[in-house]
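Make a model of this:
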Amino acid sequence: MRKVENYVMGQWISCPDVEYVARNAVTGEPIAEVSSVGLDYASILEYGRKKGGTALRKMTFRERGQMLKNLALYLTERKEVFYELSYATGATRSDSWIDIEGGIGNLFSYASLRRQFPDKPFHVDGQTVHLSKGGSFIGHHIMVPKRGIAVHINAFNFPVWGMLEKIAVNLLAGMPAVVKPSEYTSYLTELVVRHIVDSQILPEGSLQLVTGPGRGILDPVRNGDVVTFTGSAATGKKLKALPHLLEESVPFNLEADSLNASVLGETVTPNDPEFDLFIKEIHREITVKAGQKCTAVRRIIVPEHLMEAVEKALADRLRSTRMGNPRAEGVRMGALATHIQRERLQKHLEVLADEMDVVFDGDREMELIEADMERGAFVAPKIFRNSDPFRKTAVHEVEPFGPVSTIMPYKSLEEAVELVAMGKGSLVTSIVTNDDREASYFTLEAAHLNGRILVLNRRCAKESTGHGSPMPMLTHGGPGRAGGGEEMGGIRGVYHYLQRTAIQGHPDTITEITQIYQPGASRPEAVPHLFRQYFEDLKIGDTVYTHKHTVTEADIVNFANLSGDNFYAHMDATSLEGTLFERRVAHGYFVLSKAAGLFVDPKKGPVLLNYGIEECRFTKPVYPGATIGVKLTVKEKISQEKRSPDDIARGIVKFYVDVYDETGDTVAAATILTMVKKRNQE
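Modelled structure (predicted):
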């Protein structure tokens, strides 16, 4: 029997004194010994902070994102090796797809976010804050990687996804991590990490692995570190309340198993597509991963007149489900991950059975395929009925972490919301209805106690990712019992690993720090013209000062004829009474178009194309007789990746366009984006 090893401080370590023997969830055969006895966690965490953290902070967001993409591609090529071992966790092929390819998908998703961050090791957040009347003192915010290490404590049910969905975020932010998966299934996590280490894609020290129970791993955590925990609410709260974590102000993200619900809308009838969608979705949440998902539906809330119809339809669908050895043909539901988990589930079932009736018992109505119920960690689906959910409340307090759910009635949508709230905070609730008003009412009333709400109907069903699937760009977490934390969430998730710092000073100084032109900073005249300079040569703050143009009524008429914009304020001087305008006013888009005519250098040069416009504002009316000029300033430079060896090396340059009149007042301001060729084409 092999030993599951730990990867710490640059080496694989096999620890003595076996702490756990992992068994095949299908056959019960022992497959690996697991231990983390004797690991020096203080040294491990410090190694990550210094070795991995230093290397990651030297990289830009773009480089870190590309690193994630390379890793995702590398793991995708080797995914079949992971699938093979995943069968030992009791997972079917489709269960493993969620875990393995879902986890790799998180890497791809966060890799794509690199384009929304600067090509710098830090991020500039928000807008300039003007702090003085004369403009010589301003403020801004920057976000830099924290100088600590992320400690991820993960649950047993997703040994691959649980790790990859977390490290994708901290690595993009520039922070190293130590991952401690559950010892129950860490043998699969170890296999994936071995391939990651062999790839040499990640800087050494940026990812370490503790496969055993990890007792004491949080003891050396200090200010600057981040702890995340996925698992039971009781354990998570104990860890979160550790005195030294509070004393050191260590962020602790808790994502706990919760009593999630799915609600069938009161306007749905058994003949509607939504009824079938509801049954299909509940069935999936009971059988996928054998119900071992933190997002699984534990409470099925339906209009009271549809209780019998839902019970019958769900029972019929469950009877047709083949449960057993996940390698067997046609099997759609496997085993629980461990025999320990089965024992825990049985205790919860006893509590629920004291208050409620069983309306579907898979032990009596389902056959086990090519497996032994005693040797394997199998539990057949069970559906309870709770006819009085406001008085029989165990269903709102006890979570059976397996293929178990309870059907309960409601008399009005207000009651449905109350029942959802009795779970005291959920990761996700879904409502199945084709009535958008019903969906709107329910969502707004139930949102305060849910991290996510899915509205499912015939119009989105084909492409819906389902009740139980958190998405990388959306927040995963929930209030109350669900832990009060957030994971993933796109850019918002990356911010958890960055320190947001306010900076104050002169616009020149803030421009130098942020490498983004700040209003009021110096604007040296560009020589040669900015459109004659390659990407590398352009300097933040350099400015083109154009010649001027006096606006005429003919300009307004000609632009109206060309654009088709005959809005009364431009064309009918007799209709201006009671408006903001004194007389006919030039089109805002004429002003912007004329500005382009003033600042563009028409000859062929490094500028390849106009890429777009941001933050366009028209701040003062321009009347015939006004004289306008333009200050075109290099605001920000963003390097782009070459998509192929033959691609043109280039970057995006943001130019600040300041259009002013004869009084010096700004009449229009915009940020334009241009694609500019690089001098170095390698």
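
drop to CA atoms for contacts and neighbour counts, all remaining ones
Fine.

For residue 39, give me its contacts.
Neighbouring residues of residue 39 by CA atoms under 8 Å, 6 or more residues apart in numbering: residue 15.

Relative to residue 359, how far out is residue 448?
32 Å (CA to CA, to the nearest Å).

Residue 573 too?
In terms of CA to CA, residue 573 sits 77 Å off from residue 359.

can you give me the strands for the stretch 201-350 of the chain?
207-209, 226-231, 252-256, 260-264, 297-303, 323-324 (DSSP state E, counting those that start in this stretch).

Take those strands and write them to TSV, including distance to residue 186 and mean neighbour count.
What follows is the strands of the stretch 201-350 of the chain, written out as TSV (distance: least, CA to CA, whole Å; neighbours: other CA atoms under 10 Å):
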stretch	distance to residue 186	mean neighbour count
strand 207-209	9	26
strand 226-231	14	23
strand 252-256	19	26
strand 260-264	26	28
strand 297-303	26	26
strand 323-324	23	29
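
Using a markdown table, lay out the ones you listed together with distance to residue 86.
Shown next, in a markdown table, are the strands of the stretch 201-350 of the chain (distance: least, CA to CA, whole Å):
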| stretch | distance to residue 86 |
| --- | --- |
| strand 207-209 | 18 |
| strand 226-231 | 20 |
| strand 252-256 | 23 |
| strand 260-264 | 26 |
| strand 297-303 | 24 |
| strand 323-324 | 15 |
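
out of these, nearest to residue 79?
Residue 79 sits nearest to strand 207-209 of all the strands of the stretch 201-350 of the chain, at 19.5 Å, using CA to CA.

so how far is the closest one from its chain's centroid?
Here the centre of strand 207-209 is set off from its chain's centre by 22 Å, with CA atoms, centre = their mean, to the nearest Å.

Go ahead and name everything in contact with it.
Contacts of strand 207-209 (CA under 8 Å, 6+ apart): 6-9, 48, 52, 176-180, 190, 193.

just those residues now: which is nearest residue 550?
Nearest member of the contacts of strand 207-209 to residue 550, counting by CA to CA, is residue 176, at 58.1 Å.

quick one more, to check against the first:
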Amino acid sequence: MQQLTSYISGRWIYGEGRPRLIHHAISGEALYQVCSDGLPLAESLEYARRNGGKALSAMTFQQRAQMMKALAKHLLAHKESLYEIAYQTGATRADNWVDIEGGIATLFSYAGLAGRELPDDTLWAEDEPIPLSKQGQFAARHVLTSRPGVALHINAFNFPCWGMLEKLAPTWMAGMPAIIKPATATAQVTQAMVKLIVESGLIPEGALQLICGGIGDLFEHLDYPDAVTFTGSAQTGVKLRSHPHLLAKSIAFTMEADSLNCCILGNDVTPEMPEFALFIKEVCREMTSKAGQKCTAIRRVIVPAAQMEAVQQALLKRLASVVMGDPCQSEVKMGALVDCEQRDDVQAKVDFLLHNGCKPLCGADISALKLNSGSAEHGAFYPPTLLYCADPFTHQAVHATEAFGPVATLMPYQDLDQAIELAKLGGGSLVGSLVTADGDVAAQVIRATAYSHGRMLILNEATAAESTGHGSPLPMLVHGGPGRAGGGEELGGLRAVKHYMQRTAIQGSPQMLAAIGREWVRGAQVIEDPVHPFRKHFEDLSIGESLLTARRTVTEADIVNFGCLSGDHFYAHMDKIGAAQSLFGERVAHGYFVVSAAAGLFVDPAVGPVIANYGMEGLRFIEPVKIGDTIQVRLTCRKKIKKAQKSTDDKPHGVVVWDVQVFNQHDAPVALYNILTLVERKQGDF
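Now for the predicted structure:
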């Protein structure tokens, strides 16, 4: 029997002790032995800090993004080898697509986010400088830096690839190495992906380690710059979170726990409406996808009492058509649970619910299995199970007991207030859904229940074609929830990266803030050069390089001509009598005329390294510009972001962010903003 090795301190090793077995979910055959006893787990922390941590933290955000993008391409090219192993866990191809390719997509997503929004630097200036004095020479700014620690990720069994990559992406982007502890039941899939990552040579040594088995006394060796993230049962999570060493060292701990998520059918929906069919489809999909082994699966189905009979019949009809069996068979739509231990746990939870106010509508017992293929005796199959709780306010077990399989419970409500109370009885959820065609219903339910959910989906005919569904976390959205769901956050776009970084408020002069952030800020010194900055290539531009333009006096003809050209005849610009009654007291120039005139003052018109205007950010009009006012512009190179050259045909370039300050004749600012330009680089990447 194959031994499932761990990857510790740069080598693949196996422990010495009593092993745990991993069984094939379909045949029940023992496949792997897992043991981490006696492994140098404590040494792995120092190895990660000394090697992976130093290498990652020395890379800029842009370099980390390119690393992750290259790795995602590598994994995508080798995905079929992962599918072959993943079938052992009982999941169908569609289930494994979410896990394998969905996980890889998370790497792509974070690489793209960083490429667009993060600096080509190791320090992230999080916000604009905050003035702390009247004269402007004492200010503050929040910066994010890499922590010299290790992220220990303890993952659940249901998504062995996605569960790992959703945490790795923001961890690596933050410049922190990771140690992965997958759930033993599906550790072979995680190990296969880790092998692909290590063998690719695309990540620094020590950036990723893997523990197949238990973590021993690893918690005892963690330090305050480290972080722990956990996905799994609330009971285990609470035990880990309260570990004395974590508390003593104030070690960051993020928990995502399984929750009893709900789906509400709005009281406006009738069986004739398209939303009714969408509701039935969504509930069935969430019950059978991954055989219901998802932390986001719908467990509580909240239905208007008037529609209960129609919903019940429609769900039973659809569930009866689900083909169960060996997921290698193309006609199979639902495979097995991960192992017989999990199957027995689901049966125990169903039995408990049946003794506490619920009755079975279908399934509810292994004897109800109808398999297309596979072994009912040796495999970990469990039938789709629909329960009914007639009085969910009296029988509270349905809101506190989760059968982690293809199990959901119908419960009726009389009015929306009751639906809202039932949703909240879950005690905090990762996700909730509402199916409605009525905006007033959506507003009432969401406003009342949002605080108890991490994410909420409103499903109707308009969203159906493009909706990713109730159970699909997206990299740009927060994945996590309050209360029973653990109170933590994962994913969430770039905010997830911040979980693994240290935020520090830096106080000092603008010049010092600019030096620390390697980004010019207003109030810092500027560099003036006789050569126009638009005549310089990306590499030749210096941060703080500045141009003070000539002046231009605004005339009535300017305002009239701009109004005619743009079609903007707003009274404050064009109506002398109306403008006299406005807060300005007289006619003023269009704000966009000021911006256009400013561009006319600072732009160098000749062909040169500037390729294009890339956009504008943070535009604010500070003071009105009146007829006869004279404006002048200071253009300053604020920061530079090198962009990777995608192909030899792509012109090498970078993005330059310019600070633009438009002043009037009294040296008072009238407009402040940033413009972004694409500027050619001298040297390409090929």
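
And the TM-score between them?
The pair, once superposed, lands on a TM-score of 0.98 when counted by TM-score structural alignment, normalised by the length of the first structure; 682 aligned residues with a CA RMSD of 1.3 Å.

Which two among the contacts of strand 207-209 of the first structure are spaced furthest apart?
52 and 190 (19.1 Å).

Tell me how far the aligned partner of residue 479 of the first structure in the second structure lies from residue 430 of the second structure.
Aligned against the second structure by TM-score structural alignment, residue 479 of the first structure finds its counterpart in residue 482. Counting by CA to CA, the gap from residue 482 of the second structure to residue 430 of the second structure is 7 Å.

Show me the common contact partners of those two, please.
With CA under 8 Å, 6+ apart as the test, residue 482 of the second structure and residue 430 both reach 453-454.

These two - which one has more neighbours?
Shown here are residue 482 of the second structure and residue 430; by other CA atoms under 10 Å, residue 430 has more neighbours (33 against 20).

Checking the alignment partner in the first structure of the more buried one next. Helix, strand or coil?
In the first structure, residue 430 of the second structure lines up with residue 427, judged by TM-score structural alignment. Classification of residue 427 of the first structure using DSSP: H, G, I helix; E, B strand; the rest coil returns strand.

In terms of neighbours, single out the busier of residue 52 and residue 190 of the first structure.
Set side by side, residue 52 of the first structure and residue 190 show more neighbours around residue 52, with 26 against 21, by other CA under 10 Å.

any idea how far the aligned partner of the more buried one in the second structure is from residue 232 of the second structure?
Using TM-score structural alignment, the partner of residue 52 of the first structure in the second structure is residue 52. Applying CA to CA, the value for residue 52 of the second structure to residue 232 of the second structure is 27 Å.

Not counting its neighbours along the chain, what's nearest residue 633 of the first structure?
Closest residue to residue 633 of the first structure apart from its sequence neighbours, by CA to CA, 6 or more residues apart in numbering: residue 543 at 4.2 Å.

surely the one you found meets residue 630?
No - using CA atoms under 8 Å, residue 543 of the first structure is not in contact with residue 630, being 9.7 Å away.

Between the two, which has more neighbouring residues?
residue 630 (28 against 24).

part of a strand, is the more buried one?
Yes - Residue 630 of the first structure: assigned to a strand according to three-state DSSP.

Tell me which residues touch the aligned residue in the second structure for it, please.
Counting by TM-score structural alignment, residue 630 of the first structure lines up with residue 633 in the second structure. Contacts for residue 633 of the second structure (CA under 8 Å, 6+ apart) come out as 548-551, 598, 601-602, 660-663.

what do you get if the cut-off is 6 Å, keeping everything else the same?
548-549, 661-662 (CA atoms under 6 Å, 6 or more residues apart in numbering).

How is residue 417 of the first structure classified with respect to secondary structure?
Residue 417 of the first structure is classified as helix under three-state DSSP.

which residues touch it?
Going by CA under 6 Å, 6+ apart, the list of residues near residue 417 of the first structure reads residue 446.

Show me what it aligns to in the second structure.
Using TM-score structural alignment, residue 417 of the first structure pairs with residue 420 in the second structure.

contact partners of the helix or strand hosting residue 547 of the second structure?
Element membership for residue 547 of the second structure, per DSSP states H and E: strand 545-553. Identification of contacts with strand 545-553 of the second structure by CA under 6 Å, 6+ apart yields 526-528, 602, 628-637.

residue range for that strand in the first structure?
So strand 545-553 of the second structure sits over residues 542-550 in the first structure, by TM-score structural alignment.

before we move on, which element is residue 434 of the first structure in?
Per DSSP H and E, there is no helix or strand for residue 434 of the first structure.

out of everything not next to it in sequence, what's closest to it?
residue 457 (5.3 Å).

gap between the residue nearest to residue 36 of the first structure when sequence neighbours are not counted and residue 103 of the first structure?
Closest residue to residue 36 of the first structure apart from its sequence neighbours, by CA to CA, 6+ apart: residue 212 at 4.5 Å. Residue 212 of the first structure sits 21 Å away from residue 103 of the first structure when distances are taken as CA to CA.

need the strands for the stretch 451-600 of the second structure, in chain order.
453-459, 478-479, 490-491, 501-508, 527-528, 545-553.

number of nearby residues for residue 536 of the second structure?
Quick note: residue 536 of the second structure (other CA under 10 Å) scores 18 neighbours.

Aligned counterpart of it in the first structure, please.
Checking TM-score structural alignment: residue 536 of the second structure goes with residue 533.

any idea how far its match lies from residue 512 of the first structure?
20 Å.

ditto for residue 227 of the first structure
With CA to CA as the criterion, residue 227 of the first structure and residue 512 of the first structure are 34 Å apart.

The helix or strand harbouring residue 172 of the second structure - contacts with which helices or strands?
Per DSSP H and E: residue 172 of the second structure is located in helix 162-173. Judged by 3 or more CA pairs under 6 Å, 6 or more residues apart in numbering; DSSP states H and E, the packing partners of helix 162-173 of the second structure are helix 93-117.
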